[in-house]
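In: Pasting a predicted model and its sequence here:
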Amino acid sequence: MSDKKIVPFATSALSKKEQVATMFNDIAHRYDFLNHFMSLGIDIQWRKKALKQLKALQPKKMLDVATGTGDFAIMANKMLQPDTITGIDISEGMLSHGREKINKLGLNNKITLQLGDSETISFPDKTFDAITVAYGVRNFEHLEKGLSEMLRVLKPGGKLVILEFSNPTVFPIKQLYNLYFRYITPLIGKWIAKSEAAYTYLPESVKAFPQGQEMCNILTNTGFQAVTCKKLTFGISSIYCGSR
């Protein structure tokens, strides 16, 4: 459930939010590479499938929460062609890498990345047509608070799309996944990103995060309507959608 306090650095006195920001600042330089490397590139297809959920809506003004280095925002701009996308994240290290990418692509007039917290979103009510979060909600310190804030800044008829890791339940995928996540992932993190803690936190945070119907219930209880869950690749990732 969302009140389980899984944190990156167990002995740290910092809050989960502060620890997550520190962790992502530490690994920002290798984050994009590791995402694609550890998922064998499948994460790109998962992201495309998530954004396809917004095709019919044709959103003009989008918010990408926990935007990191802006990968999802850049893909959303290409696929959906909204007028503007604002990306927010608590890690300045990740954002600075993202701004470099956006600048190189000449997208400064379309995508803006800024320091921001999912639990206190600094925009007025009913601002955005669509909100996206890719692999970020499990890092929220208070899940329901973050979801409530996203609902608040979503326009009536607007849509939230969340892409998040989940735990597969099918044999032998479940066993292989657990083996890979528990033993291989931290080693890769230690070797490439020089941060074993970050990639030990990853499987623990996924395991503790509410999934499937439980996550759908949380979204519904927060006030989202027409909530759905779509499993991807034997349940390794899931797409959650909800409308205001």
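Out: That came through fine.

In: okay, CA-based contacts and neighbour counts for the rest of this
Out: Fine.

In: Do a quick rundown of the strands in the protein.
Out: 61-65, 84-89, 111-115, 128-134, 154-165, 225-232, 237-243 (DSSP state E).

In: Turn the ones you listed into CSV, columns for mean neighbour count.
Out: Listed next are these as CSV, based on neighbours: other Cα atoms under 10 Å:
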stretch, mean neighbour count
strand 61-65, 25
strand 84-89, 23
strand 111-115, 20
strand 128-134, 25
strand 154-165, 22
strand 225-232, 17
strand 237-243, 23
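
In: between the ones you listed, which gets nearest to residue 204?
Out: strand 154-165 (11.3 Å; Cα to Cα).

In: Please give the centre-to-centre distance between that closest one and its chain.
Out: 12 Å (Cα atoms, centre = their mean, to the nearest Å).

In: Which elements pack onto that strand?
Out: Applying 3 or more Cα pairs under 8 Å, 6 or more residues apart in numbering; DSSP states H and E, one finds that strand 154-165 makes contact with helix 42-52, strand 128-134, strand 237-243.

In: So which residues make contact with the second one?
Out: Where contact means Cα atoms under 8 Å, 6 or more residues apart in numbering, the residues beyond strand 128-134 that reach it are 47, 54, 59-67, 72, 150, 153-155, 157-164.

In: The structure to be compared is supplied as follows:
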Amino acid sequence: MEVSPREKAERVRRMFAEIAPRYDLLNRLLSFGADLRWRRRAVALALEKNPGRILDLATGTGDLALMLKRKAPTAQVVGADFALPMLEIARRKARAQGLAVEFLEADALSLPFPQGSFEAITIAFGFRNFADYRKALFELRRVLAPGGRLVILEFPPPPRGVFGLVYRIYFQRLLPFLGGVVSGSFGAYRYLPESVEAFPPPEALKGMMEEAGFKVRYELLTFGVAAIHIGDLEAWSTR
């Protein structure tokens, strides 16, 4: 039975609220620490043009937003998410680390920011949870300033070959079990491989971003387990 965009959004919101307390621990354990390397690469790409205003969308518990602020202390960094329990953890982490990052509740399909508000936008492992990918990309383009950059770090469908087969077994069978045991939410970690299998492959996502007006390239990380898409707007881009 097909789920409507609104139902999908509400399901994802509830799911991330449930797993918020163990979210950071599980990210480290289930990726064997690789997610930190992937995030550092996303941060480096997002900061290449020295942006002064940065939005980290689907910020979750704020890891990427805080990394951005540490690397670019003079930049204004905003973290946005629609799961309040995640944002509460992000705010506590920012206070503990003495970092001035604003965290606020927002819907990716209808962002509460004026046109051209940010010079860089990052999304780490949250884009696939959006209810409408194309609508989200046009909304991201709206709030990105001309000459700005969008960086999307995401899990594409598992790669082909022997490594892909081994990874698929881990991702579809072992990961949901371990994630469910640690978090207490087996449904959330069954959703993860389901959402990755249904996500567009890298070339298809590149095409969607180009349709929305971005000049796009992408990098595959760790044999294709993760991918970073970099979308630049021309300085003369109009809306």
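Out: Looks like it arrived, so ask away. If you're wondering where the values come from, they're calculated on a predicted model, not measured in any experiment.

In: that older thread, what would the helices and strands packed on strand 154-165 of the first structure look like in JSON lines with distance to residue 83 of the first structure?
Out: What follows is these, written out as JSON lines (distance: least, Cα to Cα, whole Å):
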{"stretch": "helix 42-52", "distance to residue 83 of the first structure": "16"}
{"stretch": "strand 128-134", "distance to residue 83 of the first structure": "11"}
{"stretch": "strand 237-243", "distance to residue 83 of the first structure": "20"}
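
In: about what we covered before: so which of the strands of the first structure gets nearest residue 203 of the first structure?
Out: That would be, of the strands of the first structure and by Cα to Cα, strand 154-165, which comes in at 9.2 Å.

In: Excluding covalently adjacent residues, which one is nearest to the residue mapped onto residue 145 of the first structure from the second structure?
Out: Aligned by TM-score structural alignment, residue 145 of the first structure pairs with residue 135 of the second structure. Residue nearest to residue 135 of the second structure in three dimensions, not counting chain neighbours: residue 109, with 6.4 Å by Cα to Cα, 6 or more residues apart in numbering.

In: can you check residue 126 of the first structure too?
Out: residue 155 (4.0 Å).

In: Surely that neighbour and residue 123 touch.
Out: No - applying Cα atoms under 8 Å, one finds residue 155 of the first structure not in contact with residue 123, separated by 11.9 Å.

In: Map residue 123 of the first structure onto the second structure.
Out: Checking TM-score structural alignment: residue 123 of the first structure goes with residue 113.

In: how about the nearest residue to its match, chain neighbours excluded?
Out: residue 143 (6.5 Å).

In: Kindly provide the distance from the residue nearest the centre of the second structure to residue 115 of the second structure.
Out: Against the mean C-alpha coordinate of the second structure, by Cα atoms, centre = their mean, the closest residue is residue 124 at 2.4 Å. Going from residue 124 of the second structure to residue 115 of the second structure by Cα to Cα, to the nearest Å gives 22 Å.

In: and what of residue 138 of the second structure?
Out: 11 Å.

In: got it, and residue 218 of the second structure?
Out: 25 Å.

In: try residue 122 of the second structure
Out: 17 Å.

In: The first structure: which residue goes with residue 75 of the second structure?
Out: Aligned partner of residue 75 of the second structure by TM-score structural alignment: residue 83.

In: Could you find the closest non-adjacent residue to its match?
Out: residue 60 (4.9 Å).

In: Mind telling me what that neighbour corresponds to in the second structure?
Out: Checking TM-score structural alignment: residue 60 of the first structure goes with residue 52.

In: what do you get for residue 34 of the first structure?
Out: Residue 34 of the first structure maps onto residue 26 in the second structure, by TM-score structural alignment.

In: Thought residue 179 was touching its match, still the case?
Out: Yes - using Cα under 8 Å, residue 26 of the second structure is in contact with residue 179, at 6.7 Å.

In: and these two? which has more neighbours close in?
Out: residue 179 (25 against 19; other Cα atoms under 10 Å).

In: separation between that one and residue 148 of the second structure?
Out: 36 Å.

In: picking that back up, columns distance to residue 193 of the first structure on top of the strands of the first structure, output as TSV?
Out: What follows is the strands of the first structure, written out as TSV (distance: least, Cα to Cα, whole Å):
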stretch	distance to residue 193 of the first structure
strand 61-65	23
strand 84-89	20
strand 111-115	23
strand 128-134	20
strand 154-165	20
strand 225-232	27
strand 237-243	23
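
In: who wins for proximity to residue 208 of the first structure among those strands?
Out: strand 154-165 (11.0 Å).

In: average gap between that closest one and the second structure?
Out: Compared with the second structure after the fit, strand 154-165 of the first structure shows a mean deviation of 0.3 Å (mean Cα distance after the TM-score superposition for the first structure).

In: In the second structure, what stretch matches that strand?
Out: Counting by TM-score structural alignment, strand 154-165 of the first structure sits on residues 144-155 of the second structure.

In: ok, residues contacting the matching stretch?
Out: 38-39, 42, 45-46, 51, 115-128, 140, 196, 225-238.

In: now stretch 216-234 of the second structure
Out: Outside stretch 216-234 of the second structure, the residues touching it (Cα under 8 Å, 6+ apart) are 38, 42, 45, 141, 145-159, 163, 202, 206, 209-210, 213-215.

In: And the aligned partner of residue 43 of the first structure in the second structure, how far from residue 110 of the second structure?
Out: Using TM-score structural alignment as the criterion, residue 43 of the first structure maps onto residue 35 of the second structure. The gap separating residue 35 of the second structure from residue 110 of the second structure is 28 Å, by Cα to Cα.

In: Check residue 36 of the second structure too.
Out: On the measure of Cα to Cα, residue 36 of the second structure and residue 110 of the second structure end up 29 Å apart.

In: Those two - which one has more neighbours?
Out: Per other Cα under 10 Å, whichever of residue 36 of the second structure and residue 110 has more neighbours is residue 36, with 15 against 11.

In: For the residue nearest to the more buried one when sequence neighbours are not counted, grab the count of nearby residues.
Out: Leaving aside its chain neighbours, residue 36 of the second structure sits nearest to residue 28 (7.7 Å; criterion: Cα to Cα, 6+ apart). Neighbourhood size, residue 28 of the second structure [other Cα under 10 Å]: 13.
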